[in-house]
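**Q** Next comes the sequence, and after it the predicted model I'd like to discuss.
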Amino acid sequence: MLIAFNKPMNVLSQFTDEGRWPGLKHHIDMPGVYAAGRLDRDSEGLLLLTDDGKLQARIASPKAKMPKTYLAQVEGTPTAEALDALRRGVTLKDGPTRPARVEEVPAPAWLWPRDPPVRVRKTVPDAWLKLTITEGRNRQLRRMTAHVGLPTLRLIRVAIGPWSLNGLAPGEWREVSPAG
């Protein structure tokens, strides 16, 4: 079994609550499934859950290099140099990243409001980037965009390999084919 879940902001990628942050149990009442990978508390979007250990490893293992696609609202105006640096890979404190696919895109028309809303500053422009990476270090995309001078304001994972959010509202889930 494989479940696609649209993880809301400020929900943990685990079933147990931790402090003031709620876990997945508030959204998914399905015993025996576990997250295949994780999504930071302050990130939103696609989280896959499964009861199949081999499938979980295939999705989450860094060796599998499963592509993960995100929409990132960033502070600032992306330059050709900043985007090229992300495409080549940047060197973070924990070493060089693999190259990312990246393009500037318009703000998604289908996007749900965030709670709390992103702080908007009238004097500082923002932009949206679509990024695909094949690794998943801790807070990697946030660190990559900050490294090139574009701090991330909002991060939404829209796809993992062949699976996508595909119209799921925050907090909603559906069963999907393990084959993608």
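**A** Alright, I've got the coordinates.

**Q** From now on I want contacts and neighbour counts done on CA atoms only, so please keep to that.
**A** OK.

**Q** All the helices of the chain, residue numbers only.
**A** 53-60, 80-88, 140-147 (DSSP state H).

**Q** Pull out the buried positions in the first one.
**A** In this case it means helix 53-60. 55-56, 59-60 (16 or more other Cα atoms under 10 Å).

**Q** Run through the strands of this structure in chain order.
**A** Ranges of strands within the chain are 2-7, 34-35, 44-50, 68-75, 91-92, 95-96, 101-105, 126-133, 152-160, 163-164, 173-176, based on DSSP state E.

**Q** and here's the other structure:
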Amino acid sequence: MARLILFNKPHGVLSQFTDERSGRPTLADHIDLPGVYPAGRLDRDSEGLLLLTDDGQLQARIADPKFKKPKTYLVQIEGVPDEAALNTLAQGLTLKDGPTRPATVRRIDAPDLWPRVPPVRYRKTVPDAWIELTITEGRNRQVRRMTAHVGHPTLRLVRWRIGDWSLDGIAPGKWRNA
């Protein structure tokens, strides 16, 4: 039977078990299980749900964009988006590597999350807002590029859900079996 691990990747941790540079935290600092590998990636600057498995077929079904597995992110952005910005995100937009698929997006109240280390920079003169964004692809830094494209750079990015799997009840740096 395939093993599936749900891990809450902290900010600053690489989505791999080894690093050619020394001193950067990796998955090996949090998970001591032989034979499991990430199904997809999260940037070092991003936090949240990372799935790991020992089953190559399951890994492909989770990570490959052709399966259109929805991924939901809680995103703190600079500025307060208007309806036009939200509609552009929802309809899909064209990035340097081509058009994105339509997304589901809505403004949300600030979620009750753990403190980020290091904290997100705070600027008195620039408001921020939170959105929930669900995409069905996972290009390199896609969510960050999408929010920047509509004039609202990402300040904090937390992947909360992949398909039916959620981060509910998993503290940063901790994992559990699915």
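**A** Now that the structure is in, tell me what you want to look at. Please read these numbers as outputs of a predicted model, since none were measured by experiment.

**Q** Which residue, other than its chain neighbours, is closest to the residue nearest the centre of structure 1?
**A** In structure 1, the residue lying closest to the centroid (Cα atoms, centre = their mean) is residue 157, at 3.1 Å. Nearest residue to residue 157 of structure 1, sequence neighbours excluded (Cα to Cα, 6 or more residues apart in numbering): residue 70, at 4.2 Å.

**Q** Would you quantify the distance from whatever residue of structure 2 lines up with the one you found to residue 159 of structure 2?
**A** With TM-score structural alignment as the criterion, the equivalent of residue 70 of structure 1 in structure 2 is residue 73. Per Cα to Cα, to the nearest Å, residue 73 of structure 2 is found 4 Å from residue 159 of structure 2.

**Q** Let me have the buried residues of helix 53-60 of structure 1 in a markdown table, extended by distance to residue 113 of structure 1.
**A** As requested, the buried residues of helix 53-60 of structure 1 are exported to a markdown table (distance: Cα to Cα, whole Å):
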| residue | distance to residue 113 of structure 1 |
| --- | --- |
| 55 | 32 |
| 56 | 30 |
| 59 | 29 |
| 60 | 28 |
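
**Q** what's the farthest-apart pair in these?
**A** Longest distance between any two of those is 8.5 Å, between 55 and 60; criterion Cα to Cα.

**Q** quick one: the most far-flung residue of structure 1 relative to its centre and residue 75 of structure 1, what's the gap?
**A** Relative to the centre of structure 1, the most outlying C-alpha is that of residue 123, 27.3 Å out, by Cα atoms, centre = their mean. According to Cα to Cα, residue 123 of structure 1 and residue 75 of structure 1 sit 11 Å apart.

**Q** Then residue 40 of structure 1?
**A** 19 Å.

**Q** hmm, back to that, aligned to the residue farthest from the centre of structure 1, what sits in structure 2?
**A** Under TM-score structural alignment, residue 123 of structure 1 pairs with residue 125 in structure 2.

**Q** Pull up the gap between that match and residue 79 of structure 2, please.
**A** From residue 125 of structure 2 to residue 79 of structure 2 the distance is 10 Å (Cα to Cα).

**Q** Next: residue 139 of structure 2.
**A** From residue 139 of structure 2 to residue 79 of structure 2 the distance is 24 Å (Cα to Cα).

**Q** neighbour-wise, which of these two wins?
**A** In this view residue 139 of structure 2 and residue 79 are compared by other Cα atoms under 10 Å, and residue 79 has more residues nearby, 15 against 12.

**Q** OK, contacts around residue 92 of structure 1?
**A** 143-144, 147 (Cα atoms under 8 Å, 6 or more residues apart in numbering).

**Q** Next, count neighbours for the equivalent of residue 100 of structure 1 over in structure 2.
**A** Correspondence of residue 100 of structure 1 to structure 2, assessed by TM-score structural alignment: residue 103. When neighbours are defined as other Cα under 10 Å, residue 103 of structure 2 has 21 of them.

**Q** And residue 15 of structure 2, by the same measure?
**A** Residue 15 of structure 2 is flanked by 23 other residues according to other Cα under 10 Å.
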